[in-house]
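Q: here you go, sequence then predicted model.
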Amino acid sequence: MALVLGVALGAGLLLSLLRLPMILGYLVAGIVIGPYVLGLVEHIEDVEMLATIGVVLLMFTLGLELSPNTLRRVGKVAILGGIAQIAATTILGFGIGFLFDWSVKEAVLFGFFISMSSTVIVMKLLMDRGDLGSVHGRIMIGILLVQDLSVVPIMAVLPSLEKSGMALLTDLGWALLKADAFLVAVLVLGGWGLPRLVRRVVVRRSRELFLLAIVCVCFGAGFAAYHLGLSIALGAFLAGLLLSESDYAHQARADIRPLRDVFSVLFFVALGMLADPAFIADNPGKIAIVVAVVVIGKFAIVVLILRAFGHKTKTDLFAGSGLFQIGEFSFVLAALALSEDLISDDLYATVMATAFITILLTPFAMTLTSHLYYRKIGKKEGFAKDGSREAAVENDLRPSSARTLSNHVVMCGYGKIARYLGRVLEQRGFSYLVIDLDPDAIELARKKGVPAIFGDACNPEILAEACLERARILIVGFADPIATKLIVRNAKRINRRLDIVARAYGDEETKALRADGASEVVRPDLEVGLEIVRHTLHRFGMTPQEIQYVLSKLREEF
């Protein structure tokens, strides 16, 4: 594992310096150290086991990023469009098989293989580009989920292709029944039991127990799905989707992200290890033709389907350029078909080579599409205007806080002082938002109708949810100097013009916070001392103006 991560680090740094997607570096690193080149890693199974953890965490995070409501808004195009895409791509694959004189069975199976795109690759690219919340991003994820669900009946059918028609229908029906039972169980148990479980952990006020509970939910759902013959990644996604509606989704996503990033790197490296450069070198013409037909064909199919649903050119092109690759579930299906002697070794190698090349091409294709659209097409067509269908959908997909809050106050911590401030702000009609790790404080704020985020304000992901780019002022009332320093630094990275009022103790801490960008630093010990001075001088008959002059001089000294 140390070797894999070390090589991935080097490749990622190199690609970052070249301003290329780091995912390409991870894939190439897998090729180099894999069994087909240097052979530094001979047992891919060991890496694949750890890589599976990365897939599970990625899909769980995807579920946390989305919500049932946002998916429902693109449900029609995702479901109908996804089914149409699978059917059309299967026909395309059959045509490729006819071109190379494969058997009917192999041609149909090849069509199934190329109909699957890579959920993990696409999700990673969308996250890196910041497009996960866009219209095309949501539609792409919806179509990918339909593809992932279609793996269930396909995997049930493959071992039964040699059986009679009745046996085939029986196996297919049983697989679909198990899938339905799992979905119902997840919805019932997740909707009723999951919030209660997480709430019981949160009230213990232990970050360690909270993270452990989130990881258990993630892998527990994946484990249950796997033992029912479903995708382990699908189970993790559903668990994340259910948790996304809770108050704890933001903190769960922030805590699990470091684990996700490390293990997902292992997945991409393991993916590279599966590529056999020698087979590609021995069959360059064949692989080039297959790759060209798959890329152009799948791109055209997605564009035409989305165009039929009335989407604009931007959505059509971006989705088409992101979904033309062959995904990881194709590897599973191809391996299963090979073990059942349904396809030849040559066809299996062709699927693997085509998949790897199309995955490598995807980041370049999305970058090229973005460049061409914004430089050429976007100028002629004009970007989405207010009132257009896509602009409305994009706005609806944003969190409710992002749609309503502007020129507001963000309070980090909701203790007594923050509640006093909140009372004054409410009386004056000023809006504010609360961030706190105390579930009782969050519940109190929610009862008052105040927007509240459960999470650690030190984490930049949590701060980003508070719409700091549109906030008027940030109040940091924590007594922890390290936490205060992190919050000030992270907030300034999000909005350099943001006014920040922070709490501090001592001269050094005050200077450090001002150097980090705090507009005002309040010292409780100094304020207590000044109040005592004010009351004392008042007893000696000094006027308010004279007392204020003395206090101003003292403030300047400190």
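A: Thanks, I have the structure now.

Q: could you use CA atoms for every contact and neighbour count after this?
A: Noted.

Q: any idea how far the closest residue to Ser244 other than its chain neighbours lies from Ile435?
A: In this structure, Ser244 finds its nearest non-sequential neighbour in Leu64, 4.5 Å apart by C-alpha to C-alpha, 6 or more residues apart in numbering. According to C-alpha to C-alpha, to the nearest Å, Leu64 stands 19 Å off from Ile435.

Q: got it, and His371?
A: 38 Å.

Q: take the one below as the second:
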Amino acid sequence: MNHLDPLISDLALILMLAGITTLLFKWMKQPVVLGYIVTGFLAGPHFSFFPTVTDVANIDIWAEIGIIVLLFSLGLEFSFRKLVNVGGSAVITALVIVVGMMLLGYAAGRLLHFTYLDSIFLGGMLSMSSTTIIIKAFTDLNMRKQQFTTIVFGVLIVEDMFAVLMMVLLSSIAVNNELEGSELIYSILKLAFFLITWFLIGIFVLPTFLKKARRFLNSETLLVVSMGLCLGMVVLASYAGFSSALGAFVMGSILAGTNEAERIEKVMQPVKDLFGAVFFISVGMLVSPEALVQYAIPIIILSLVVIAGQIFFGTSGMLISGQPLKIAIKSGFSLSQIGEFAFIIATLGMSLKVIDGFLYPIVVAVSVITTFTTPYFIKLSDPVANWVEKHLPAKLNFILERYSANASAVQPENTWKRVLGVYLGKIALYSTILVGIILLSLTWFLPLMKELIPSVWGKYIGVGITLLVMLPFLWALTMKRINSRKLLTLEENKRANQVPLFFMVIFRFFIGLGFVIYFLSVAYSQRTGVLLGVVLFVIVMLLMSKRLQRQIVSLEGKFMDNLNERELRRTGRKNNLVRNMHLAHMEVNGECAFIGKRLEDANIRKEYGVNIVSIKRGLKRINIPKGDSRLFPGDVVSVIGTDEQIQKFLDAVEPEEISVDETENEEHFELERIVIPKDSPLIGKTIAQSGIREKDSCLVVGVERMDGTFLAPTGNIVLKETDMLWIVGTKARIEALLK
């Protein structure tokens, strides 16, 4: 007899249960994520009245894939540009939350008579909100498009980065009973190097690759390629010592700037829904009734600490960063939970044998409770924000509004601040690339060349090739002029500016020279590295400056084009025609105001100033469309206009979509039989004259006479007494017609 694999039987069990519970929760108009948690509890090992999952390890693997897919999907919506836009507010808020919750968690642990190390680890567990839970809650509540959610996502991503540093901090305290500053600095530098390196490689390679392969990318191949890229980055992130979730988010944010981002989101949606469901079901499996009873008091206290602390510190951080009061409150209420990172810290503490075993079930219970309450607090945030705004003292409200307005206002930027920003950015960018090249050469390329060419020439060739690869980036770091002349034209004392600019150039020169000397010193000896490095560096920089300049300018241009590929396609800024006229391509979405209208009736040229040169509808292209052509959702429209005209038209063609729950707003149509009574005003009128369609918004689909004759409705059929009308319409409209 063939035995079914436990993975299949377990999946069958949890998905059937999930289908029933989620339908029930949908019927009760409750968030679906709560149904998944209930499913996990019912199918878990702690509830014996239902069949139980036989192999929890398999479900855990699926749950981990769920986290990866959820973070990848978040990255697709949260491009690097968005992260930069909310960066300051996100960093400040995340810092306030992490520091505040660590101190609050430590204090709560000591009050509950936990040990010193238990309390420190507890503070770390309570300091991180759950990205996956918040994403799902926002999706279920149709709030993904609201303004505050973008800032909340920024906070969550910054918290994930802080998590990497916290792991080092807690490990150092647990092992050495003190904080090792050098390890923390090394972790920060490693994180920065990882993010910059893969971001640069991704921006250079992926848009070009997707553009070349676009004609082969149907839904199937696009899904396979996207998941391959996502999991590949997850492997690289794990190999570098970072979380798989961070790697998935990085790949998603890289792909978010490409032209294929919208298509990838669509093909990923069912995958995200399936694996995300398994993740939340696995959270529900962790609920233990025995632990809830045994540690009831600590669980209740810590749950209240998490909810109150996250709301307070989240709201405070948002206010400090300059966000309006309403956005701050809604953001704080959204962050009122802990998630999967708490389990990771608890596992770390137990593996180091520095925390007691009872802490794990307590944190699991707190996580499940706060996950369960999260959707309700998100729903509650809007009325609470309105109540606080209404009852806040007028003077305090004025101070907060003024502070927020000043923080968001565009301040005149100091010229030297701009120069230093560009200067330090260039140094960080090209230094990261050079560090990557040197590490790759010393750990892989030089040993490979020695193996392929055993003589001394193998090493010489390897060093030479490495220096050639480094050359354009060395020139960009040391010799390429930072365009500070334009930035400093408004400065009165231009001579005074020359001195600091000169030292900035010298500083860059010595950094580049340092990279060459270091590489040659490791490859040969320190004396050889210094002597040979100085000579080679000076000669090459002087002799090849013009050629290298053209090369690096070309690389920078390609990088910026790839970085802004999606935006450039929509705005057409790279498709210059004459003067400031551009060719732009944009997709018509369902909220467009003139869908279905003829072009001549939409007055597009008169209203927006643009000229439509083509409409692409599936495989069909309409070149130079006439006035009777129409626009439909999904059409790709190519237009010519100025920056201002194209932007105005883009706002009309691709307005911000409002997420609406289809199931909650869908009007159900009914089929009803109506017999015309003796005194009806419809007698003697035709169907067209009756007004049933125009006035009552109902549709006559059949007329049945007393003799059993059934007539297909036409506008000229005269209605008679006792005719039976078959009518389609909403329940409300049919009831109104009957009256």
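A: Thanks, I have it. It should be emphasised that the depicted structure is a prediction, and the values quoted were computed from it without experimental measurement.

Q: any idea what the TM-score comes out to?
A: Scored against TM-score structural alignment, normalised by the length of structure 1, the superposed chains reach a TM-score of 0.71; 446 aligned residues with a C-alpha RMSD of 3.9 Å.

Q: coming back round to it: A helix includes the residue nearest to Ser244 of structure 1, no?
A: Yes: assessed by DSSP: H, G, I helix; E, B strand; the rest coil, Leu64 of structure 1 belongs to a helix.

Q: for it, which residues are in contact?
A: By C-alpha atoms under 8 Å, 6 or more residues apart in numbering, Leu64 of structure 1 lies in contact with 240-244, 249-250, 253.

Q: from the chain's centre, how far out does stretch 73-81 of structure 1 sit?
A: 20 Å (C-alpha atoms, centre = their mean, to the nearest Å).

Q: so where in structure 2 does it end up aligned?
A: Using TM-score structural alignment, stretch 73-81 of structure 1 lines up with residues 85-93 of structure 2.

Q: which of the helices or strands spans the equivalent of Ile359 of structure 1 over in structure 2?
A: Using TM-score structural alignment as the criterion, the counterpart of Ile359 of structure 1 in structure 2 is Thr371. Element membership of Thr371 of structure 2, judged by DSSP states H and E, is helix 359-391.

Q: check Leu70 of structure 2 too.
A: helix 56-77.

Q: repeat for Lys616 of structure 2
A: Using DSSP H and E, Lys616 of structure 2 falls in strand 611-617.

Q: hang on, the earlier thing: with adjacent residues omitted, what lies nearest to the match of Ile359 of structure 1?
A: Nearest one to Thr371 of structure 2, counting by C-alpha to C-alpha, 6+ apart, is Gln337 at 6.0 Å.

Q: now that neighbour: how far from Tyr376 of structure 2?
A: Going from Gln337 of structure 2 to Tyr376 of structure 2 by C-alpha to C-alpha gives 12 Å.

Q: out of the two, which sits in the busier spot?
A: Taking neighbours as other C-alpha atoms under 10 Å, Gln337 of structure 2 and Tyr376 compare with Gln337 leading, 32 against 16.

Q: now do the counterpart of that one in structure 1 against Ile86 of structure 1, distance only.
A: In structure 1, the residue paired with Gln337 of structure 2 is Gln325, using TM-score structural alignment. Plainly put, Gln325 of structure 1 is 13 Å away from Ile86 of structure 1 if you go by C-alpha to C-alpha.

Q: could you do Pro21 of structure 1 as well?
A: According to C-alpha to C-alpha, Pro21 of structure 1 stands 28 Å off from Ile86 of structure 1.

Q: neighbour count: those two, which is higher?
A: A count of neighbours by other C-alpha under 10 Å puts Ile86 above the other of Pro21 of structure 1 and Ile86, at 24 against 17.

Q: contacting residues around the spatially closest residue to the more buried one that is not a sequence neighbour?
A: The shortest distance from Ile86 of structure 1 to any non-neighbouring residue, by C-alpha to C-alpha, 6+ apart, is to Ser115 (5.2 Å). By C-alpha under 8 Å, 6+ apart, the contact set of Ser115 of structure 1 is 85-87, 89-90, 147, 326.

Q: returning to what we had before: joint contacts of Gln325 and Ile86 of structure 1?
A: Taking C-alpha under 8 Å, 6+ apart as the criterion, Gln325 of structure 1 and Ile86 both touch Met116.

Q: Met128 of structure 2: what secondary structure?
A: coil.

Q: didn't it look like it was pressed against Ile344?
A: No: applying C-alpha atoms under 8 Å as the test, Met128 of structure 2 and Ile344 come out as separate, 11.1 Å apart.

Q: who's more crowded, the two?
A: Taking other C-alpha under 10 Å, Met128 of structure 2 and Ile344 do not tie; Met128 has more neighbours (28 against 13).

Q: contacts only, for the nearest residue to the more buried one once chain neighbours are set aside.
A: Distances taken as C-alpha to C-alpha, 6+ apart place Ile338 nearest to Met128 of structure 2, at 5.9 Å, with adjacent residues excluded. Each residue near Ile338 of structure 2 by C-alpha under 8 Å, 6+ apart is listed here: 125-130, 306, 366-367, 370-371.
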